[in-house]
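# sharing a model that was predicted from the sequence below.
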Amino acid sequence: MSERNGKRGALKSAGVAMLLVVLAGCSVTAPHGALPQPDSDTLNRLSSVAIQPGAQGAHAELRWWEALNDAQLDRLVERALQSNQDLAAAALRLDAQMARLDVARDQRRPQGGLSGNLNLSREQTAGSGLEVRRQESVSLGLSADWQLDLFGRIRAAIARAEAQLNYQQYSHEAVLAEVVNGVVKTYTQLSGTQRQLGVLEQQLSSLQESVATLRLRYEEGVATPLELYRAQALQHEYLARRPLLEEAAAGYRETLATLVGLTSDQLQLQLLSVALPTADSLSPVFNDPSHALMRSPELLQAQARVEQAMALSDGAKAALYPDISVSGVIGWLSASSLDLGDAREQLGVAPRLQWSLLNLSALKAGLNAAQFEEQAVLAEYEQTLLTVLNQADRSIQTWAARTQRLEQTGRRHQFARQAFEQAQARYEEGVLPYIEFLDAQRDLLESEDALVGVQTEWLNAYAEVYGAFPGNWVDALKQS
């Protein structure tokens, strides 16, 4: 009889083992869509327009703002990398997600610890008001529960935590690129605005002389009221420009101070003495434009969101299968007194299987929802890819257009200067009237104001190109 029972037990154990093997062999990974790839022709075209430098150019790409030869700007970028609060917050979120990943990975090991239990009870015997039975028990030991991740629940949770870690890492890179790019663009805009204010003061001085001269000529009967009124209207037009430029400068100063972790009154800058680069002295350089483009933090963030959605789909698929775990306890149990010296050893191991068969339809609906969400995130990734490619294309075209405009505006300024020099010489010879000399001076100042504005836009376009191809220089900053 005992032999028959032993055989039955062996058969049951073998059956359970076979069932576990079959279940473990089931596919628990949800089907995933392929990650959209960039159009090869577009990628090759964007890469072909970028300069392929040597070793010196590679360094210029990694610290591209140093090509502006502005030590003050270099110091501001370094301070922003050290003191910007958005950058510090992104780094802390990255550290927090690293800790969450450790928590997820820890679920692969047995869970449990020291446990104890004390039970004191009194029981009165039925039919007797005097007899009281007292029961005492105490237990102390170690208990553990180990989930056998046969169907990938824990693996899906770990994959999701890893994807979230990647997302936080790329978010940190995105903030890094935004801070550096923001410092360069805001600094150049502030510098350009301060230069325009300087040119405006020269224009106002010139107009003041013109108005004074025309008033005197009008009183002498040589000039007409129309000439005087037009000069005064132009003078007030320039006066109205001053508060606008001052307001813009204050806004740029505030933004720049925030980026570098200071208040506006703490930001001390010397801007008018900085020499702006010329069109032939500055050009973006890239060693590997394709890598720099495809390593865009914005694109990598979208890829991390796809990885999260895939992990959620895998977790929803694993939820369709049983949850199998093994629980165990080792310790001492005293059932008659509180004296552990009389306790007996306690050792037990028990398998546990949970399968939500009654909720199977809801679990399948959850899987369908996760897969639809994954398809939506894939579509968002493709949209982000198109945005990144189009922004890179636009930044290159903008750089080329603004370079041409800078060249033409520079020529205009050159001719305006030559015209002013001719007018000055003719005025000193007594051939040219004073009012025409002031007109030539005013035209020179207007061309200089236009040149400063175009130079500022041109430098912003230079920063936008590196903002569209951020992969290489952001990686270098992250590792430094």
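Cool, got the structure. Because the structure is a prediction, the values reported are computed rather than measured.

# every contact and neighbour count from this point should use C-alpha atoms.
Noted.

# which helix or strand contains His291?
Element membership of His291, judged by DSSP states H and E, is helix 289-294.

# spatially central residue for this structure, please.
Ala174 (2.4 Å; Cα atoms, centre = their mean).

# so which elements touch whatever helix or strand that residue lives in?
Following DSSP H and E, the helix or strand that holds Ala174 is helix 153-219. Packing partners of helix 153-219 (3 or more Cα pairs under 8 Å, 6 or more residues apart in numbering; DSSP states H and E): helix 71-83, helix 85-106, helix 225-259, helix 297-318, helix 434-468, helix 471-479.

# Val211: which of those is closest?
With Cα to Cα as the measure, helix 225-259 is the member of the helices and strands packed on helix 153-219 nearest Val211 (6.0 Å).

# burial of the nearest residue to Val306 once chain neighbours are set aside, as a residue count?
Closest residue to Val306 in three dimensions, ignoring its sequence neighbours and counting by Cα to Cα, 6 or more residues apart in numbering: Val377, at 5.7 Å. Residue neighbour count, defined by other Cα atoms under 10 Å, stands at 21 for Val377.

# returning to that earlier point: Ala163 is nearest to which of the helices and strands packed on helix 153-219?
helix 297-318 (5.3 Å).

# one more structure, for comparison:
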Amino acid sequence: MSTTRSRPLAVLLLASAAPVLAAALSGCTMGPEYVSPLPPIVESKSYLDNGAKVKSPLKVLAGTTSAEPDAQWWRVFRDPILSRLEARVAEQNLDVQTASLRLRESRAQLGTAAAAALPTVNSASNAYRMQYSQNGIVSLIPSSTFGGGGTGAGGGTGGAAGGSAASTLGNPFESYTAGFDASWELDLWGRVRRNIEASEAMVDASAEQRRSTLVSVLAELARDYVQLRGIQEQIRIQEANAKVNQDILDIVRTRAKGGLVTGLDVASASQQVEGIRANIPQLQQQETQAVDAIGLLLAEPPLTLSQELVPSKAIPPVPPKVPVGVPSSLIIRRPDIRVADAQLHAAVAEIGVAEAEFFPTVTITGSPQFNALDPNKVFRGNSLQYMNVGPSISIPIFDGGRLKSNLVLVQARQQEAAIAYQKAVLQAWHDVVNALAALKGDEGRRAFLQRQVADARRGLALARTRYTQGVDTFTTVLQNSQNVLGAEVNLSQATANISTDFVALYKALGGGWETTFPDKPVPPLDLAAVTVPQGDLALKPDAP
């Protein structure tokens, strides 16, 4: 037996692959290296000081500091109900769960890309029985192949030997094979490495997209909660004004019985009361819708949160000091900026993948097997057989411009991703400044409305006194009553708007980070188990 046959298979594979392994170790990586771009904004002490010589009306905004905002910003409202609801969002919200599944998909795709850097090994074992036809190709085998062809009488010896060969090979026999097929593409030009890099960047993008979804849902829940409390405050205002105007109606009726006023004053006072009461059912409808909007964010059936949310509470107040940080910190907090950064990273890595396609592909393959006609001899050393062991090289020569067009495509996508990143950073800065402007504007409006409410209430009290004394007409009382109602409603809306502006500000700042997410989504909603309360769906009875 020759020395070559006695060598182990691993030695043969290593000897044949040594040149290409050396080339792989010294291989290069195509495409540019990614460096995260700096935010295209100017470092400054605040969002409202950009170094401009023109004085901005937002130059000084009372109640803001450059301190970094709290990730759990909703706690500054000091509302335990809101805090409990926000704590349930990451686990229960369906959009967050969907984003979690997309992150899982991205990680699976990364695993697929990473597998390309490792050898592929497939088992190839079989056992079969076969038989050759004696009248087929076996009959063409010369008798000399088996040592026949003697000089028997009439030369019959050779024919007998040939017949013996056909008879032997024509008998049924079994064959047993155990082995594997292996292949490994050498990443000489970094195509696989760049593809893994792009997949890792897309995993980062999916993770940040989930965080961005969470930030949006947290803000949406807080906004719905503030709007619910604002609606409940308006219901309280309507009920209080209905009671005040009911007292005025009682006074008018008493005066009418005494002949001091006409029935016109009674009709006007009664119309005012009924008009105010007519607003309450519509507000109760909005209250129900606001409760269900919060329930939908938490994947709860309709009216599930009614018992918790229907009891009226005050509109959550904005804290006196609002930390907003500095513009440069947005790149750390805003998930949409981090998504754009990761997508740009993936686009740059794809350029390396496209450039590597222009170069040869080197693959090491091998199919070692153990084969025997006797199953007891399959795994003996002399049963080893192998074929196609060694490197194969594929060189692109002509593809009709496909590779060049693909390179142009990925380069254009990289430029598009760079613009998207720049826009995301610029949009973030604008969002913060616009939210600050809205907060300042509504704070100023509320200050004027507070004085208006105080003046309207004093005017109504004076008009009632003058009317009771017979000095003034009921029209003056009616007008002042309407002024009080309108001013109080406007003040309530302005107060709710300030809290909503605060929520929008912290959404713009990228607030609402969460470190843990559920690995498994909650079970789907069982519609058969949903029960709707019988009777009137109004959450509150009409005012008397």
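Nice, thanks for sending it over. From a predicted model like this one, the values you see are computed outputs, not experimental measurements.

# still on that earlier bit, kindly state which residue of the second structure is aligned to the residue nearest to the centre of the first structure.
Counting by TM-score structural alignment, Ala174 of the first structure corresponds to Ser212 in the second structure.

# how about that match, what does it touch?
By Cα atoms under 8 Å, 6 or more residues apart in numbering, the contact set of Ser212 of the second structure is 334-336.

# for it, give its distance to Val353 of the second structure.
Ser212 of the second structure sits 29 Å away from Val353 of the second structure, going by Cα to Cα, to the nearest Å.

# same deal with Val20 of the second structure?
Counting by Cα to Cα, the gap from Val20 of the second structure to Val353 of the second structure is 20 Å.

# try Ser46 of the second structure
42 Å.

# who's more crowded, these two?
Higher neighbour count among Ser46 of the second structure and Val353: Val353, with 25 against 18, using other Cα under 10 Å.

# who's in contact with the more buried one?
30-31, 190-192, 194-195.

# let's see that with 10 Å instead.
By Cα atoms under 10 Å, 6 or more residues apart in numbering, the contact set of Val353 of the second structure is 29-31, 189-198, 407, 410.

# please apply the same query to Arg88 of the second structure.
Arg88 of the second structure sits next to 218, 297-298 when contact means Cα under 10 Å, 6+ apart.

# ok, 8 Å please
Residues near Arg88 of the second structure by Cα under 8 Å, 6+ apart: Leu298.

# that one -> the first structure?
That one, Arg88 of the second structure, aligns with Arg79 by TM-score structural alignment.

# name the helices or strands packed onto the longest strand belonging to the second structure?
Of all the segments of type strand in the second structure, defined by DSSP state E, the longest one is strand 173-186. With contacts taken as 3+ Cα pairs under 8 Å, 6+ apart, strand 173-186 of the second structure sits against helix 9-25, strand 120-123, strand 126-130, strand 361-366, strand 369-372.

# can I get those in a markdown table including distance to Leu303 of the second structure?
Output for those, formatted as a markdown table (distance: least, Cα to Cα, whole Å):
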| stretch | distance to Leu303 of the second structure |
| --- | --- |
| helix 9-25 | 64 |
| strand 120-123 | 56 |
| strand 126-130 | 64 |
| strand 361-366 | 62 |
| strand 369-372 | 68 |
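
# mind putting these in TSV, mean neighbour count included?
Formatted as TSV, those follow (neighbours: other Cα atoms under 10 Å):
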stretch	mean neighbour count
helix 9-25	14
strand 120-123	12
strand 126-130	11
strand 361-366	19
strand 369-372	21
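
# which one of those lies closest to Val291 of the second structure?
Val291 of the second structure sits nearest to strand 120-123 of all these, at 55.8 Å, using Cα to Cα.

# with the first structure superposed, average distance for that closest one?
Once the two are superposed, strand 120-123 of the second structure sits an average of 2.1 Å from its aligned residues in the first structure (mean Cα distance after the TM-score superposition for the first structure).

# before we move on, what about stretch 492-499 of the second structure?
When the first structure is overlaid, stretch 492-499 of the second structure sits 0.7 Å from its aligned residues on average, using mean Cα distance after the TM-score superposition for the first structure.

# so which bit of the first structure is that stretch matched to?
Stretch 492-499 of the second structure corresponds to residues 452-459 in the first structure, going by TM-score structural alignment.
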